[in-house]
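Undergrad: Got a predicted structure here, sequence first:
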Amino acid sequence: MQEERYWLIAYDIRHPRRLARVAKCISSYAWRLQKSIFEAHITADTMAQLEKRLNAIIRDDDTILILPICACDRGKRKICGLAGSSDPMQDSCMML
């Protein structure tokens, strides 16, 4: 069984309809940190499923960045002024 790990997902989507579809898709796997940045705590297999779903939505002029985050580095994070985050593990201050 695979271990869950943290992932940072950011996107730049050109068309508003695709942007909404991408955000909705990612939201089913991750929580929003900013308008176009999410954090997930899922396995690599689950991330591969998410990537497959996203690749079916995006076009050549869109970009999605997916970064794995090790537990050590995630523990060093600081978030400042994150009003309204749905992060279940939200600190009062986080910096990436």
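TA: Done, it's in. Numbering: from 1, shown residues only.
Undergrad: going forward, measure contacts and count neighbours with C-alpha atoms only.
TA: Noted.
Undergrad: Might one say that Arg18 is in contact with Asn55?
TA: No. Counting by CA atoms under 8 Å, Arg18 stays clear of Asn55, with 11.3 Å between them.
Undergrad: Pick out whichever of these two has more residues nearby.
TA: Arg18 (16 against 13; other CA atoms under 10 Å).
Undergrad: Pull out the buried positions in the helix or strand the more buried one falls within.
TA: Assigned by DSSP states H and E, Arg18 belongs to helix 16-27. Residues 18-19, 22-23, 25-26 are the ones in helix 16-27 that count as buried (16 or more other CA atoms under 10 Å).
Undergrad: do the same with stretch 58-66
TA: Buried residues in stretch 58-66, defined by neighbour count with 16+ other CA under 10 Å: 58, 64, 66.
Undergrad: next, the one to line up against it:
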Amino acid sequence: MAESKNFYMICYDIRDPKRWRKAHQLLKGYGETLQYSIFRCRLNQRDREKLRWELEKILDAEDSLLIAGLCERCVERIQACNRPETWTVEQEKFQVF
């Protein structure tokens, strides 16, 4: 059985443009860009820890990182006023064998 996945909102404030680009490229592989330094990712626990570990290698002491887990109820209550398509949630597809 597959691990369950949850939504995470990942925000960062990185002072150096080179480190910012590295973090941005890394996160593009894990989720969707909402704003320049804000991503939405749907991850299982293993992927979340792997991502956190990879980001820690990029970040410096002066940088900030926030990984906020969102429950299903929280995701339903998100209001995206000027871009309502931002938080559309596609249902997971299942394959029947």
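TA: Everything's here; your move. Given the structure is predicted, the values throughout are model-derived calculations rather than measurements.
Undergrad: TM-score for the pair, please.
TA: After superposition, the two chains reach a TM-score (TM-score structural alignment, normalised by the length of structure 1) of 0.84; 88 aligned residues with a CA RMSD of 1.8 Å.
Undergrad: Where in structure 2 does the helix holding Arg18 of structure 1 fall?
TA: Counting by TM-score structural alignment, helix 16-27 of structure 1 pairs with residues 17-28 of structure 2.
Undergrad: Give me the mean deviation of that stretch from structure 1.
TA: Compared with structure 1 after the fit, stretch 17-28 of structure 2 shows a mean deviation of 0.5 Å (mean CA distance after the TM-score superposition for structure 1).
Undergrad: which SS class is the counterpart of Leu67 of structure 1 in structure 2?
TA: By TM-score structural alignment, Leu67 of structure 1 lines up with Ala68 in structure 2. Reducing the assignment at Ala68 of structure 2 to three states with DSSP: H, G, I helix; E, B strand; the rest coil gives strand.
Undergrad: In contact with Ala68 of structure 2: list those residues for me.
TA: 8-10 (CA atoms under 8 Å, 6 or more residues apart in numbering).
Undergrad: Please list which of these are preserved in structure 1.
TA: Retained in structure 1: 8-10, out of the contacts of Ala68 of structure 2 (criterion both residues aligned by TM-score structural alignment, their matches' CA atoms under 8 Å).
Undergrad: List just the nearest of these to Asp47 of structure 2.
TA: Tyr8 (11.2 Å; CA to CA).
Undergrad: hang on, the earlier thing: as a markdown table, the buried residues of stretch 58-66 of structure 1 with distance to Asp45 of structure 1 would be great.
TA: Listed next are the buried residues of stretch 58-66 of structure 1 as a markdown table, based on distance: CA to CA, whole Å:
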| residue | distance to Asp45 of structure 1 |
| --- | --- |
| Ile58 | 20 |
| Ile64 | 18 |
| Ile66 | 14 |
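Undergrad: quick one on the thing from earlier: looking at the contacts of Ala68 of structure 2, which is nearest Arg42 of structure 2?
TA: Ranked by distance to Arg42 of structure 2 (CA to CA), these are led by Tyr8 at 6.2 Å.
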